[in-house]
Each structure stands twice: as structure tokens, then as C-alpha cells.
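Trainee: Below is the structure, and that's it, no one-letter string:
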């Protein structure tokens, strides 16, 4: 994520900000120019200091404090490029659902920031009623007899379902511990599930040649998926899983290996952009420190190969993991990138580009 600033006063801004705390200007994000910009009201619409010459309006979800994205005022769209992918949102008359949905939207908009910067194909259910990308944000249901119908997070032909309970920090931590996962975040869920969507679009729908190239890296996805998951949950990952996989869940089936690797690729690209925005350099003061130096002085979204990303990512994670440990916190990036995993990340890099 890049670092934004208010064009009126120079105050540093976060992607989610809606008001400049320094000068009081209302703020909005314009995806076409990748700016969180200060706004001046013009009746019911706005001029943007960061994109003069065009009038803008807010996405309709801004009224619910769930979006800060802008749309050209003459557009017939009522929702922004991220929110128009929503198919179902939870019952917002429930205050808990409202709070959780806002967290979901924050994570989803962060996802779309990267997808748009990578110029990946994005079609919603209006563009493609059968296979467009859409989201259902649902909560568990309890019937009159107290029976609970649990919503499972997952993907099916472009439809991504997220259980809104994942937006509750305590519940998500409980599930992370129960599943034995080192890392579980809302943004991680979005990045993983959208990996399944892009497997469909960029591999399955591109014919046999694309499928064979993918199988050569991740294995044959025609293996029974249901049985593979049963075996994984019954037996866990193989003892040597870190030699070939980025996570234990990636060992379950080639589809999950692809989605986990896809998610980690997005983690890497987005975090390296943040490091670049803050001018972070890594130069360890030890005898072998020269082997662990990094300076992210390039746009990770436009990197020409995976080696450039990894050469900067590994030193950055060593440094931030060490800082987290100094604060008594878990590792920032608790994963090992073996040569086999880096090869898989290289495949994802080449695919996205």
C-alpha cells in the first residue's frame, strides 16, 4: 500500500481515512488515479484536489461509513468498483453485524487496491451473471429450536462467501488456534478466496495448455477435492511439508496450494509497496549483514521477476520479525519460503503479469 498525503496541508493519510485530522478536509479514494484526495464540495458533488477537472460523488456505501471510494459524478453507477461486487450483506439493523461488515469492507477494499494495480480482470455479476466475482457476507443462523446453521467461508464459481464472524477478533483467534494456523486475518481470507476465482479465470478457462502448465507446478487438480480435504483434516500435513508448500493447508489439494500461494504473492507485493512508501532500508549491523540488505526502490506491482521481490522480501521479514519479537508479539511473517515455494510464487508472478 502506498502512503498518501493531503494535497491541502500535506498531512500523511491512511487508505481508510475519510477526514484530514489536520485541516478538516473530507477525503475520498479515486482508484483511477490511485489517490486518497482532499475534496471541495460543489453542491451535491465534489472536486478533488488530487484529480482536478472531474467532479466526483461517493459510493452509496459511504452513507453507512463502509466505503470512502469515489465515482465520477456523471456515472450511472451508484457503487464503487469494489462495492459493486457485493451480492449479499448482513442484516445491518444488528449493530454487531454493522461493525463486522465495516471491517469486512475495509479488508475487501484493500484487496481491490492490489487487484486493480495489477490490472487483473474483474467482472461483477452484472457483467457476467454466471461467473462474475461476487461476495456474500453472511452470519450463522439459529432456528426456533436452537439449531445453528453455520456459514462456511469459501468460493464457488466466482461467488465468495465470508462468515461475518471472521470480523470478530476473538472469534477469529479462536478459530486460528483451533485450526493450528500461524496466521489468520480478514485480508488473508479475501486474498486466498480470490485466488480460487482467478484460478478459474486465468487457468481453467484458458484451455488445456494453461492447465498443464499449472499442473506441472502445483499438481493435478483433478484429484478428488472432498476426499483430499477429509484426508488433510484427519492426518494433517506431511512431515516435510515446508520443503514444498507455503502452509499446511496448501498441502491439502492443488487448488488450495494455488490459492495459498496466490495469497502470499499479494501479501508480498502489497507489503513491499508499503516499505517503499516509507523508505525502509534493511542493513543489519552484523558481520554477514551485507547478505541481508534490502532497499525497496521499485514498484513491486511492476517487478520484472520474482527474484527481485524475494531478494527484498526476505531481509524485510527478518527485520520485522525481530522487531515483533522485541515487543513480545508473534512473528510478522511466520512462514518459510523454500526454493520450491519461491518457484510457485514465480509462477503466480508470471501469471499475473
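Mentor: All right, it came through fine. These numbers were taken from a predicted model, which means no experiment stands behind them.

Trainee: Only C-alpha atoms from now on, for both contacts and neighbour counts.
Mentor: OK.

Trainee: how far away is the nearest residue to residue 331 once chain neighbours are set aside from residue 308?
Mentor: The spatially closest residue to residue 331, leaving aside those adjacent along the chain, is residue 321, at 4.7 Å (CA to CA, 6 or more residues apart in numbering). Shown here: residue 321 relative to residue 308, a distance of 20 Å by CA to CA, to the nearest Å.

Trainee: let's bring in a second one:
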């Protein structure tokens, strides 16, 4: 994600901020221009305005500290482009549920930032019940488990995923090296966009060449995976063990990793990072400057050439802090081809990216 700043005092600010920590000016994110705006109050009953005099109000979920996105005063909408997608949210009168929901919303809004950057097609279930996108955030009850996943445009998330302890336990139980709320969203939205970009399209044949035939039994494939009876040596062809379970999951995992890579590279680009390791001899793919925003980069090789040294640097920094690797994955040649395919599918979408 890009680096934001308060438009009033010009100090850096985070995507989620509702107030500048330096000058206390109100802040809000405008999804139309994909930027954080400084907002000024005009008195009782008058709308907030930005520095250009444009009037705004916050999304209704601002009252629950779950959103800082803005809506133009001329609009009748009560919820922003991200929150209008919600179909179900947990009981916010429960403080623990509310805290988890806020964590989930932060991650979901970061996901929507990427979708808006690329101008990818989506609409809410309210506008398009058959093919629209919706989110359901649920708390598991006794005898009513909640499974995080995607079905017919609905992305469901068990709010326990927003609890660090619960998520760590699930990570260990599932024998995963990486598990985050944002990672879940990036994976599940991959299933949604498989329906949009791959199913029944000219991309389907190329998809099957790379990922396999999705018509094989999905249920049987998952049962085999969870019984640990899948093929060994998945590291040669897949980004994760779960990706090896079925072509749909391979696509969703690859899609998620492409979003990980592009968004992290945009952050590095915004900070002007360059990598020049102090090693006795030059080592290929270890140095370079991140000179282009990956969201706008049409050359996949440039993206991956920038990502390899950056991910190594990130992992090394984490290890210096006694933390696990930030990116504990290996991009083998087969995975690189699959990532390139995701890149091509996104780049082929006619409206193209949006500048930020």
C-alpha cells in the first residue's frame, strides 16, 4: 500500500487513521481518488469539507470505529464502498466481538484498496444478487461452527480468525507457515475472481494447462488433503501445501500471493527503498532499486525481480527481531509461471489500474 500523509500538516499517516497524530486534524479515506483526506468541521449542522471545499461525511460504521472511508454529501449512501458489501456482522454490543470485527474490517478495507487500484469488477449483493460480492462475519455458536470460505460470491469469515491466540492455534493445527486475516481475504477473493475471469472464459484452457482440471471432485480432493494422503513433494510445483489440494485452491493461493507481493512492493516503492547488500561479492537477484509502483507495472519480470531481494530483506529483518519470516515461501519456477498468469489476467482487464 502507498504511504499516506495528513494533507494539513504533511506528516505521515496510516491508511486506517481517523485523526492526525501530529496536528489532530480529522482524516478520512476517499475511495474515489484512493487517498487520505484532511477534513475540517464548519460548525453545528454543517458537513465536513476537505481542503478544496468538497463536503463529506463518514461511513456509518465510523460510529463503531470500524471504518474511516468517506461518502460525498451528495450521495444518499449510508455505507461506503467497502462496508456496503457486508451481509452479516457480529453482535457489536459484545466488546470482544466488536474488537474482532474492527480487526477484520481493517483487513477487508486493505483488500478493497487493491481491488479499487486495479479497477477490478465487483458489485454488492444488494445490487446484483446473482453475481455480486458480499461478506459475512460470524461468531461460532455451540453446535453451529463457522467455516471461513467462499461460495457464490459470499466470503464468510469466522471472527475467531481476528483473535491472535485462536489464529495461532488454527495455524498450528493446520500445519501452516502463514495465517493472517488479510491473507484469508486475499485467498477467498481469489475464488470470487476465478468465477469472474476464468470460469467459462477464454482463460479457462490456459488455466487448466497451468493449474490442472478443476472438474475433478473438489470434496474428494480436500478430504485427501486433510487426511495427509496427498502427494509428497508439493514444494516443486505449488506455493503451499494447501495449493496442491485442488486447482481452485492453487489458483486462490497464487492469487493471494500475487496480492501480497504487489501491495508490499508498493509500500517499498512509496518509501523509496533500495537494496544494496554489503557482501564480499555480487550475488545475482540480491540488489536493486524499487523504481516503479507494482500496481502499475505491466512487466511481471520486473515485479518478481524486485520481490526476491525485498522478501529476503524482510525475512532477515524479522529474524533480527526474533520473529518468524515475513514471507516464508519459495517461488519455484512453476509458481512463477502461475503468478505470471494471474498478472496477465489482471492486466488484461480493460479499465486498467487507477493511479493513486
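Mentor: Arrived safely. Everything numeric here is computed off the predicted structure, so don't read it as measured data.

Trainee: Could you check which of residue 321 and residue 308 of structure 1 has the larger neighbour count?
Mentor: When residue 321 of structure 1 is set against residue 308 and neighbours are counted by other CA atoms under 10 Å, the residue ahead is residue 321, at 17 against 13.

Trainee: sorry, back to before: find the helix or strand that the aligned partner of the residue nearest to residue 331 of structure 1 in structure 2 is a member of.
Mentor: In structure 2, the position corresponding to residue 321 of structure 1 is occupied by residue 315, as judged by TM-score structural alignment. Element membership of residue 315 of structure 2 [criterion: DSSP states H and E] is helix 300-320.

Trainee: Check residue 21 of structure 2 too.
Mentor: Residue-wise, residue 21 of structure 2 maps onto no helix or strand under DSSP H and E.

Trainee: residue ranges for the helices of the stretch 51-200 of structure 2, please.
Mentor: Assigned helices in the stretch 51-200 of structure 2, in chain order: 95-117, 164-173, 181-197 (criterion: DSSP state H, counting those that start in this stretch).

Trainee: out of the ones you listed, deepest packed?
Mentor: Scoring the helices of the stretch 51-200 of structure 2 by mean neighbour count under mean count of other CA atoms under 10 Å gives helix 181-197 as the most buried, with a mean of 21.

Trainee: From residue 106 of structure 2, how far off is the aligned residue in structure 2 for residue 175 of structure 1?
Mentor: Residue 175 of structure 1 is assigned residue 170 in structure 2 as its aligned equivalent, the criterion being TM-score structural alignment. Distance check for residue 170 of structure 2 against residue 106 of structure 2: by CA to CA, it reads 21 Å.

Trainee: can you check residue 56 of structure 2 too?
Mentor: Relative to residue 106 of structure 2, and taking CA to CA, residue 56 of structure 2 is found at 21 Å.

Trainee: Residue 192 of structure 1 corresponds to which position in structure 2?
Mentor: Pairing criterion TM-score structural alignment: the partner of residue 192 of structure 1 within structure 2 is identified as residue 187.

Trainee: before we move on, back to that, the match of residue 321 of structure 1: what's it in contact with?
Mentor: For residue 315 of structure 2, the contacting residues are 324, 325, 326, 327, 328, taking CA atoms under 8 Å, 6 or more residues apart in numbering as the criterion.

Trainee: go on, residue 75 of structure 1?
Mentor: The contact partners of residue 75 of structure 1, taken as CA under 8 Å, 6+ apart, number zero.

Trainee: switch the cut-off to 10 Å
Mentor: 56, 57 (CA atoms under 10 Å, 6 or more residues apart in numbering).

Trainee: Residue 42 of structure 2 now?
Mentor: Per CA under 10 Å, 6+ apart, neighbours of residue 42 of structure 2: 48, 49.

Trainee: To which secondary structure element is it assigned?
Mentor: Element membership for residue 42 of structure 2, per DSSP H and E: none, as it lies in no helix or strand.

Trainee: buried subset of the contacts of residue 315 of structure 2?
Mentor: Neighbour counting with 16 or more other CA atoms under 10 Å marks 325, 326, 327 as buried within the contacts of residue 315 of structure 2.

Trainee: quick one, what contacts the equivalent of the first one over in structure 1?
Mentor: So the one you mean is residue 325 of structure 2. Superposed on structure 1 with TM-score structural alignment, residue 325 of structure 2 falls opposite residue 331. Listed by CA under 10 Å, 6+ apart, the contact partners of residue 331 of structure 1 are 182, 183, 317, 318, 320, 321, 322, 323, 324, 325.
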